[in-house]
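Asker: Build me a structure from this.
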Amino acid sequence: MTDSTPAASDEAAQNAALQKAVIVGLQPGQPAHVLEEALRYAKLLGSPLVVVHVDVTRFVTYEDPDGYVHSAPIDLNLDAGVAEFEDVQEAAEQQLKTTDIVWTARQLVGDPALAIKQLAEKLDAQLIVVGTRKRGLGESIREFFTGSVAARLAHRQYRSVLVVPQEEPVPDEQEDVWSE
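Answerer: Next up, the predicted model:
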């Protein structure tokens, strides 16, 4: 099951159906085992699964009393976030098509850690699952300025955060984790 991003009138009803969910934050091209781990925990906990993509090219302008979030673009390329969400949603549909678990996909906007935290509060989520970043200089610079989403989630709310490592771990003898 998937419903993509709900309209304001539908969000409250959908949130009620998704209480105690497992939330997994995904980006396009992320290893499939991140979603596999989230699915495994959703099954173990008997919970619905919410696949989340956060569009960092948009920011929240205001939130209606009913919870509907209005956003505005940072960049004029409005289609980038939409295309990324479609990629995440399509990958999730392919990976989850044979499962009988209730799941949905949502696109959030703004700071990933804060957006996921807010959704976790609305759904009273049992667990948040995120993957580690790819290794590389560009990613290390980005993390220096924005911080680790997993670390920021772990320090800014009380729910458990499962951090799923990349498929290829750094060898023990490699001193510099970010050299690739």
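
Asker: alpha carbons only for contacts and neighbour counts from here, please
Answerer: Noted.

Asker: Off-centre distance for the host helix or strand of Val52?
Answerer: Under the criterion DSSP states H and E, the helix or strand holding Val52 is strand 49-55. Taking CA atoms, centre = their mean, to the nearest Å, the mean C-alpha location of strand 49-55 is offset from the chain mean by 4 Å.

Asker: If you count contacts, what does it end up packed against?
Answerer: Strand 49-55 sits against strand 22-25, helix 32-45, helix 79-96, strand 103-109, helix 112-123, with contacts defined as 3 or more CA pairs under 8 Å, 6 or more residues apart in numbering; DSSP states H and E.

Asker: Packed most tightly, which of those would that be?
Answerer: Stretch with highest mean neighbour count among the helices and strands packed on strand 49-55: strand 22-25 (a mean of 28; mean count of other CA atoms under 10 Å).

Asker: Contacts made by stretch 14-30 with the rest, please.
Answerer: 6, 34-35, 38, 41-42, 47-54, 84-85, 87-88, 116, 120, 122-131 (CA atoms under 8 Å, 6 or more residues apart in numbering).

Asker: Could you do stretch 166-174 as well?
Answerer: Contact with stretch 166-174 is made by Pro31, His33, Gly131, Thr132, Arg133, Lys134, Val177, as judged by CA under 8 Å, 6+ apart.

Asker: now that stretch: how far from the chain's centre is it?
Answerer: 24 Å.

Asker: And the buried ones among the contacts of stretch 166-174, selectable in PyMOL?
Answerer: In PyMOL, a selection of the buried entries from these looks like this (16 or more other CA atoms under 10 Å):
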select buried, resi 31+131+132+133+134
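
Asker: Would you point out the most distant pair within the contacts of stretch 166-174?
Answerer: His33 and Val177 (20.9 Å; CA to CA).

Asker: any idea how far the residue nearest the centre of the chain is from Arg133?
Answerer: Residue closest to the mean C-alpha point of the chain, counted by CA atoms, centre = their mean, is Gly25 at 1.7 Å. As judged by CA to CA, to the nearest Å, Gly25 and Arg133 stand 12 Å apart.

Asker: now the other sequence, so there's something to compare against:
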Amino acid sequence: MSDAVSQPQTRRPHRPVIAGIVPGQPARVLREAAQYARLHGAALLIAHVDITRFVSYEDPDGYVHTAPINLDAIPSEALEAQLRDQATAALSGIDVAWSLEMLAGDPALAMKDLAERTEARLIVVGTRKRGIGDSIREFFTGSVAARLAHRQPRPVLVVPLGEPVKDDEDPWRDRQEWPEELWPGS
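Answerer: Purely as a prediction, here's the structure:
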């Protein structure tokens, strides 16, 4: 690896590699995405989708207006700063131009739309950690990676975040017990 430094960009790149991130996610997702961006000679467009906001309307010039689901919520500039710091740390030493895009709404649909607008080459996302809350959410909404793979033509790279489950291992062995209100008698 070279001593090169990551370079944040100020405008949205054309034909980038998109990396979907969440706060506190392991650096591996961004580092894998950056390597693919370098292989393609492309910029890295890091996208975070705020699921607590929705798109209210879009101006003809492309500016997107969002509103919080909770009308008492205050937009979090701290979250954007946290994600920018997370990206800077994860991409330290990797020579790739990158920018951060804050989106709102459904993660799969928002990243699909961003990929279409930028003519992205590839979308990179991480897996979820195994846990009962994520399992229930995924049951009802579906996996973001699976929804992306079925709803747009670009390749989707799914980066495992934890240790893989062995073929003979029960993936639910370490799960928490079901809450009584969700599964009486568990």
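
Asker: quick one: stretch 54-67 of structure 1 aligns where in structure 2?
Answerer: Mapped onto structure 2 using TM-score structural alignment, stretch 54-67 of structure 1 spans residues 49-62.

Asker: contact partners of that stretch?
Answerer: By CA under 8 Å, 6+ apart, the list of residues contacting stretch 49-62 of structure 2 reads 20, 22, 64-70, 102-107, 110-111.

Asker: Go again with 7 Å.
Answerer: For stretch 49-62 of structure 2, contacts defined as CA atoms under 7 Å, 6 or more residues apart in numbering pick out Val64, His65, Thr66, Ala67, Pro68, Ile69, Met102, Leu103, Ala104, Gly105, Asp106, Pro107.

Asker: So the second one belongs to a strand, correct?
Answerer: Yes. Checked against DSSP: H, G, I helix; E, B strand; the rest coil, His65 of structure 2 lies within a strand.

Asker: Neighbours of it, how many?
Answerer: 12 (other CA atoms under 10 Å).

Asker: cool, the fourth one as well?
Answerer: Around Ala67 of structure 2 there are 17 other residues, counting by other CA under 10 Å.

Asker: Please apply the same query to the first one.
Answerer: When counting by other CA under 10 Å, one arrives at 13 neighbours for Val64 of structure 2.

Asker: can you check Pro160 of structure 2 too?
Answerer: Neighbour number of Pro160 of structure 2 under other CA under 10 Å is 15.

Asker: which position in structure 1 aligns with it?
Answerer: Per TM-score structural alignment, Pro160 of structure 2 is aligned with Pro165.

Asker: nearest residue to its match other than its sequence neighbours?
Answerer: The shortest distance from Pro165 of structure 1 to any non-neighbouring residue, by CA to CA, 6 or more residues apart in numbering, is to Thr132 (5.2 Å).

Asker: what sits against the one you found?
Answerer: So Thr132 of structure 1 contacts Val163, Val164, Pro165, Gln166 (CA under 7 Å, 6+ apart).

Asker: same question, Arg130 of structure 2
Answerer: Residues counted as contacts of Arg130 of structure 2 (CA under 7 Å, 6+ apart): none.

Asker: Where does it sit, in terms of helix or strand?
Answerer: Using DSSP H and E, Arg130 of structure 2 falls outside every helix and strand.

Asker: Which position in structure 1 pairs with it?
Answerer: With TM-score structural alignment as the criterion, Arg130 of structure 2 matches Arg135.

Asker: what's the burial count for the equivalent of Arg151 of structure 2 over in structure 1?
Answerer: In structure 1, the residue matched to Arg151 of structure 2 (TM-score structural alignment) is Arg156. By other CA under 10 Å, 11 other residues sit near Arg156 of structure 1.

Asker: ok now do Glu180 of structure 1, which residues does it touch?
Answerer: Arg135, Gly136 are the contacts of Glu180 of structure 1 under CA under 7 Å, 6+ apart.

Asker: And it, how far from Phe144 of structure 1?
Answerer: With CA to CA as the criterion, Glu180 of structure 1 and Phe144 of structure 1 are 17 Å apart.

Asker: how about the nearest residue to the aligned partner of Thr118 of structure 2 in structure 1, chain neighbours excluded?
Answerer: If you follow Thr118 of structure 2 across to structure 1 using TM-score structural alignment, you land on Leu123. Leaving aside its chain neighbours, Leu123 of structure 1 sits nearest to Gln19 (4.6 Å; criterion: CA to CA, 6+ apart).

Asker: Can you tell me what the one you found aligns to in structure 2?
Answerer: Counting by TM-score structural alignment, Gln19 of structure 1 lines up with His14 in structure 2.

Asker: measure that match to Ala37 of structure 2 for me?
Answerer: On the measure of CA to CA, His14 of structure 2 and Ala37 of structure 2 end up 12 Å apart.

Asker: Check Asp95 of structure 2 too.
Answerer: Asp95 of structure 2 is 10 Å from Ala37 of structure 2, by CA to CA.

Asker: What of Tyr57 of structure 2?
Answerer: 31 Å.
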